[in-house]
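In: sequence and predicted structure, then a few things I'm wondering about:
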Amino acid sequence: MLRELVERGGGLVTRAGAEQVVPEWTLWRACARGDLVRVLPEVFVAAHLLNDRPEHRNGPATIGRLDPALGLRAADLWADGRGALSHLSALAIWGMRRLRAGDLLHLSAPAGAGIRSRPGVAVHRRQGLFLVPPHVVVRRGLTVTRLEQALVDSWPMLPPGERRAPVIRAVNDRLTTAERLVEALGTVPRLPDRAALRTLLVRLTEGCRSPLEIWGHEHVFTGPGMPVFRRQARVRVGPRTMYLDLFAERERVNIELDGAATHGDPRQREIDPRRDALLATVGILVVRFAHRRLVHEADEVRRETLAILARRADLAG
């Protein structure tokens, strides 16, 4: 009976669940035989599912020896309605980051919840958190904080060079909006490096959709002489709808910023000329700047852009 219960649970069983079908001593005898191992209070796993590599076997937390997906399930079972997976663990559930075996798992809990951190699991107390929608949702069968909150909470935990990518990706994939992220940021007034996240959200609100566009906005395409570009401007030509990185509407100039990966993609190099030619049929001039020039020749790119805009304005006049 106990073995069947463990199998139905995908290798996991709780003490409460086991004692509904077998006597308590059956569970402890299975542990004594080495068939089951306790990974968290009241949560047990089939022993064969533990990673037996030396670097994991000697680690500080048994739960760190589980496959990450199984570890998340174990933490969720242990929380049992007292907390929700959060921070970097929530980012993994939302598909924004990959967990590795041994990574610390994170739960957020209301201030009065009877749950505290354990080896391998950090519990974060949060005033005003309610374990019901919209504060938390159920995703992949797990109770998890909203994506906006997970992105904000995870910001200082990620290496500085990796912080912006999940935020940009979440907005680009339309899983959230910059406005909802600003609202979530407002709930964490003492977030480390808060100003940098705030600046990123301002850029996303303005229409920037990549690190390169943010660089261009901050170093090239704003300031004296530059028009107020429309970012990600929607243009329809015949049956096709296109979004323009930067569009100077009066001069009818579209500035496209080609990232390093895009510039080296043969398929993209074939698509771009067709797109540019289509825009030309409605009088829009497309000017492309590669990643290398934007980053290393910012002043020259700025001068070229101003000259192009001035010439187009003269022709229009």
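Out: Yep, it's here. Numbering: from 1, shown residues only.

In: contacts and neighbour counts: CA atoms only from here.
Out: Fine.

In: distance from the chain centre to stretch 212-219, please.
Out: Once both centres are worked out by CA atoms, centre = their mean, to the nearest Å, stretch 212-219 turns out to sit 21 Å from its chain's centre.

In: can you give me the buried ones in that stretch?
Out: Neighbour-count burial for stretch 212-219, counted by 16 or more other CA atoms under 10 Å, picks out 212, 213, 214, 215, 216, 217.

In: just stretch 259-273 next, same as before
Out: Neighbour counts over stretch 259-273 (16+ other CA under 10 Å) mark 259, 263 as buried.

In: can you put the buried residues of stretch 212-219 in CSV and add distance to residue 244?
Out: Output for those, formatted as CSV (distance: CA to CA, whole Å):
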residue, distance to residue 244
212, 14
213, 12
214, 15
215, 17
216, 14
217, 14
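
In: secondary structure and distance to residue 26 added to those, as a markdown table?
Out: What follows is these, written out as a markdown table (DSSP: H, G, I helix; E, B strand; the rest coil; distance: CA to CA, whole Å):
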| residue | secondary structure | distance to residue 26 |
| --- | --- | --- |
| 212 | helix | 60 |
| 213 | helix | 61 |
| 214 | helix | 60 |
| 215 | helix | 62 |
| 216 | helix | 65 |
| 217 | helix | 65 |
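
In: quick one: residues contacting residue 31.
Out: By CA atoms under 8 Å, 6 or more residues apart in numbering, the contact list for residue 31 reads 37, 38.

In: that's a strand at it, yeah?
Out: No. Under DSSP: H, G, I helix; E, B strand; the rest coil, residue 31 falls outside any strand and is assigned helix.

In: check which helix or strand covers residue 182.
Out: Per DSSP states H and E: residue 182 is located in helix 178-185.

In: list the buried residues of that helix.
Out: In terms of neighbour count (16+ other CA under 10 Å), helix 178-185 has its buried residues at 178, 181, 182, 184, 185.

In: check stretch 20-36 too.
Out: Neighbour count says stretch 20-36 has 27, 28, 30, 31, 35, 36 buried, by 16+ other CA under 10 Å.

In: how far off centre is stretch 120-132?
Out: Worked out by CA atoms, centre = their mean, stretch 120-132 lies 19 Å from the chain centre.

In: hold the first one in mind and look at this next one:
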Amino acid sequence: MDVLQVLGTLGGAARREELLAAGVSPKQLRVAHAQGRIVRAWAGCYALPDAPRAVLDARILRGEVTCISALDALGLPLLTRSGQTHILLPRDRGFALRDARVSRGVRLHRSARNGATERIAALPRNLSTPVATSLDVAARCVEPLEHLVLVDAAVNRGLIAPSAIAAFRVSPRSRREFLATHVDGRSESLLESITRFTLDGAGLTVEPQVRIAGVGRVDLVVEGSLVVELDGRAYHADERAFAEDRRRDRKLAALGYTVLRFTYDDVVKHPERMLAEVLAVLAVIRTGRSATTLGPWQLLAP
């Protein structure tokens, strides 16, 4: 049995006993290691030279990838990345504080499962915690709003149901209540979740992913009259997409909608400014005044 092929099927790294059980002989291991085709990542642990760090850390520690490491592998949106691998271990597994396996950029979690079974296809089987468990454990590492972004995305993709939040065991009660109150699987991006939460917190009525005849779906409709479109960092790589958005904007204007567009930095770095601009435009819409009838003291400062 070819050792590289076996390692590939196991995600790029494996314990020696796993390789032997798969049919790899001790001699094949020695030869592949001597030839530099595989590396000995730790005592009793072998890996391909380009093995993913998360898989490698999980094999070395005999644990499971969890929390934001597992969610990142799944492609869920993260606002921040710590550079650490998050690994779940049994509660009774002991490690010295100076254990080199722990000090090499690994964040350890210890927790009982919450009963979920759906695993993360991007990682080898039995090497990651279920999606719901990873989301639950994330309460230890991310702020409430980023946690909501992750849960929104998981619900949108059908990975969990909103009812799964009630079964979270690691998240404190206040976090579970926050998530259950604000989760909305209709949001299709990090920017939509943050914007929806920000505007909803100001008492505005916000509807995500509204379909409008002749236009298609728009990101958000606020107070029934203002369309908010959100342009991510990878916005418009080609001219046709840019032209299509201009056409949509014109059609929306013809239908009586006002359109505001915000960028990643607007939403993530300056949410208070974004909210102020939305409130100012809504005030204009409600009073029926145009920008030309407003005095300079009534306009937003640049």
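Out: Cool, got the structure. All values derive from a computational prediction rather than experimental measurement.

In: tell me how the two chains score on TM-score.
Out: Once superposed, chain against chain, the TM-score is 0.60 (TM-score structural alignment, normalised by the length of structure 2); 263 aligned residues with a CA RMSD of 4.9 Å.

In: out of the buried residues of helix 178-185 of structure 1, who's nearest residue 249 of structure 1?
Out: Proximity of those to residue 249 of structure 1 was ranked by CA to CA; the top entry is residue 178 with 24.3 Å.

In: surely that closest one meets residue 171?
Out: Yes. Taking contact to mean CA atoms under 8 Å, the distance of 6.7 Å between residue 178 of structure 1 and residue 171 places them in contact.

In: the counterpart of residue 44 of structure 1 in structure 2: what secondary structure?
Out: Matched to structure 2 by TM-score structural alignment, residue 44 of structure 1 sits across from residue 46. Here residue 46 of structure 2 takes the strand state, with states given by three-state DSSP.

In: and the nearest residue to residue 46 of structure 2 once chain neighbours are set aside, what is it in contact with?
Out: In this structure, residue 46 of structure 2 finds its nearest non-sequential neighbour in residue 40, 4.6 Å apart by CA to CA, 6 or more residues apart in numbering. Contacts for residue 40 of structure 2 (CA under 8 Å, 6+ apart) come out as 33, 46, 47.

In: what's near enough to touch the second one?
Out: Same thing as residue 46 of structure 2. Contacts for residue 46 of structure 2 (CA under 8 Å, 6+ apart) come out as 13, 14, 15, 16, 38, 39, 40.

In: which elements pack onto the host helix or strand of residue 203 of structure 1?
Out: Element membership of residue 203 of structure 1, judged by DSSP H and E, is helix 194-205. Judged by 3 or more CA pairs under 8 Å, 6 or more residues apart in numbering; DSSP states H and E, helix 194-205 of structure 1 is in contact with helix 164-172, helix 178-185.

In: show me what the last one is in contact with.
Out: Same thing as helix 178-185 of structure 1. Helix 178-185 of structure 1 is contacted by residues 148, 149, 152, 171, 198, 201, 202, 204, 205 when judged by CA under 8 Å, 6+ apart.

In: how much space separates the second one from residue 188 of structure 1?
Out: By that I understand residue 149 of structure 1. 9 Å (CA to CA, to the nearest Å).

In: what about those two, which has more around it?
Out: residue 149 (23 against 13; other CA atoms under 10 Å).

In: corresponding residue for that one in structure 2?
Out: By TM-score structural alignment, residue 149 of structure 1 lines up with residue 133.

In: can you pull out the strands in structure 2?
Out: Secondary structure of structure 2 by DSSP state E: the strands cover 13-15, 39-42, 45-47, 64-65, 85-89, 106-110, 206-212, 216-222, 226-231, 258-263.

In: tell me, the shortest one lands on which residues of structure 1?
Out: To tie it back to what came earlier, the one meant is strand 64-65 of structure 2. Taken onto structure 1 by TM-score structural alignment, strand 64-65 of structure 2 occupies residues 84-85 there.

In: the matching stretch vs structure 2, average distance?
Out: Its matched residues in structure 2 lie on average 2.3 Å from stretch 84-85 of structure 1 after superposition (mean CA distance after the TM-score superposition for structure 1).

In: if we look at that stretch, which residues are touching it?
Out: Under the contact criterion CA under 8 Å, 6+ apart, stretch 84-85 of structure 1 has outside partners 72, 75-76, 105-109, 131, 136, 142-145.

In: which pair in those residues spans the largest distance?
Out: Spatially, the most separated pair among those is 105 and 131, at 18.0 Å (CA to CA).

In: those two: which has the busier surroundings?
Out: residue 105 (25 against 19).

In: from residue 128 of structure 2, how far out is the equivalent of that one over in structure 2?
Out: Mapped onto structure 2 by TM-score structural alignment, residue 105 of structure 1 lines up with residue 85. Per CA to CA, residue 85 of structure 2 is found 12 Å from residue 128 of structure 2.

In: please name the nearest non-neighbouring residue to residue 117 of structure 2.
Out: What sits nearest to residue 117 of structure 2 in space, not counting adjacent residues and going by CA to CA, 6+ apart, is residue 130, at 5.4 Å.

In: what's near enough to touch that neighbour?
Out: 116, 117, 118, 119, 120.

In: shared with structure 1, which of those?
Out: With both residues aligned by TM-score structural alignment, their matches' CA atoms under 8 Å, the contacts of the contacts of residue 130 of structure 2 that structure 1 also has are 117, 118, 119, 120.

In: relative to residue 87 of structure 2, how far out is the last one?
Out: Right, the one you point to is residue 120 of structure 2. In this view, residue 120 of structure 2 and residue 87 of structure 2 are 14 Å apart by CA to CA.

In: more crowded one of these two?
Out: residue 87 (28 against 22).

In: does that one touch residue 60 like I think?
Out: No. Applying CA under 8 Å as the test, residue 87 of structure 2 and residue 60 come out as separate, 10.6 Å apart.
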